[in-house]
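Visitor: Pasting the sequence and the predicted coordinates here, then a few questions.
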Amino acid sequence: MEFAFETEIIEWRGPSPFFFAPVPATHVADISSAARRVSYGWGMIPVTAAIGDITFTTSLFPKDDGYLLPLKDAVRRQAGLTAGDSVTVTINIRPR
């Protein structure tokens, strides 16, 4: 399954800062349905994601009835992204 969306980068300021691209609510039901087949530990969903010509693998985090796409520092730096930036993301759910 492939999903494309625009979202705003957020930062979680824990002991180590993390950056995420929240998945819009319009995709949550479809992703939740696919999650039953591919999810592992804590509801994580393996995906291949793309921002522009940068492609990377990661897993969606379930959060507050939605999902967050974690952005690796190497991806953020290469794309020149930080908190508050708008970004277009494409994700493909991967089999386990």
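Guide: On my side now, so go ahead.
Visitor: Please count neighbours and contacts with C-alpha atoms only from this point.
Guide: Noted.
Visitor: mind listing what's buried in the longest helix seen in the chain?
Guide: Looking across the chain with DSSP state H, the single longest helix is helix 28-38. Residues of helix 28-38 classed as buried: 31-32, 34-35, 38 (neighbour count, 16 or more other Cα atoms under 10 Å).
Visitor: Got another one to weigh against that:
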Amino acid sequence: MKKYEMGSTMQSLRHRRRYEIKAMIWLHDGPAGWHFVTLPQNEAREIRAHTAGLATRWGSIRVVATIGDVRWQTSLFPDRKRKSYLLPLKRAVLKAEGIKAGDRIMLTLDV
């Protein structure tokens, strides 16, 4: 897994907020078997307020996520049912950190 490298794509990083989040990994029961983390509602509410007007028209928000030694650019996706956001986890992240569905993890989001 390539670690995140600061560069021109994230020039406004100094205006970002950092969130330290503890959450459980879960496996979507669809055919692709994606793994996700659902953000706690308090953090989701803060992120929604901080990014007002910045989300795409589908509601996704660009972030830099860190779990352990792995840092990558990704997006949070709205979960209207839970009034939160979902963070998709790539297989490469799971493998690099030795984590799986059901594990409670600490992650950092730069939003």
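Guide: Alright, I've got the coordinates. Small disclaimer: the values here were computed from a predicted structure and weren't measured.
Visitor: ok so, going back, closest to Val75 of structure 1 out of the buried residues of helix 28-38 of structure 1?
Guide: Nearest to Val75 of structure 1 out of the buried residues of helix 28-38 of structure 1 is Ile31 (Cα to Cα; 22.8 Å).
Visitor: And the closest residue to Ile93 of structure 1 other than its chain neighbours, how far from Leu71 of structure 1?
Guide: Nearest non-adjacent residue to Ile93 of structure 1, counting by Cα to Cα, 6 or more residues apart in numbering: Val47, 4.4 Å away. Using Cα to Cα, to the nearest Å, we find Val47 of structure 1 at a distance of 12 Å from Leu71 of structure 1.
Visitor: To which residue of structure 1 is Leu86 of structure 2 aligned?
Guide: Taking TM-score structural alignment, Leu86 of structure 2 has Leu68 as its aligned residue in structure 1.
Visitor: Counting residues, which strand of structure 1 comes out longest?
Guide: strand 54-63 (DSSP state E).
Visitor: Can you list the buried residues in that strand?
Guide: In strand 54-63 of structure 1, counting by 16+ other Cα under 10 Å, buried: 57-62.
Visitor: on that earlier part again, which part of structure 2 matches the longest helix of structure 1?
Guide: Against structure 2, helix 28-38 of structure 1 falls on residues 44-54 (TM-score structural alignment).
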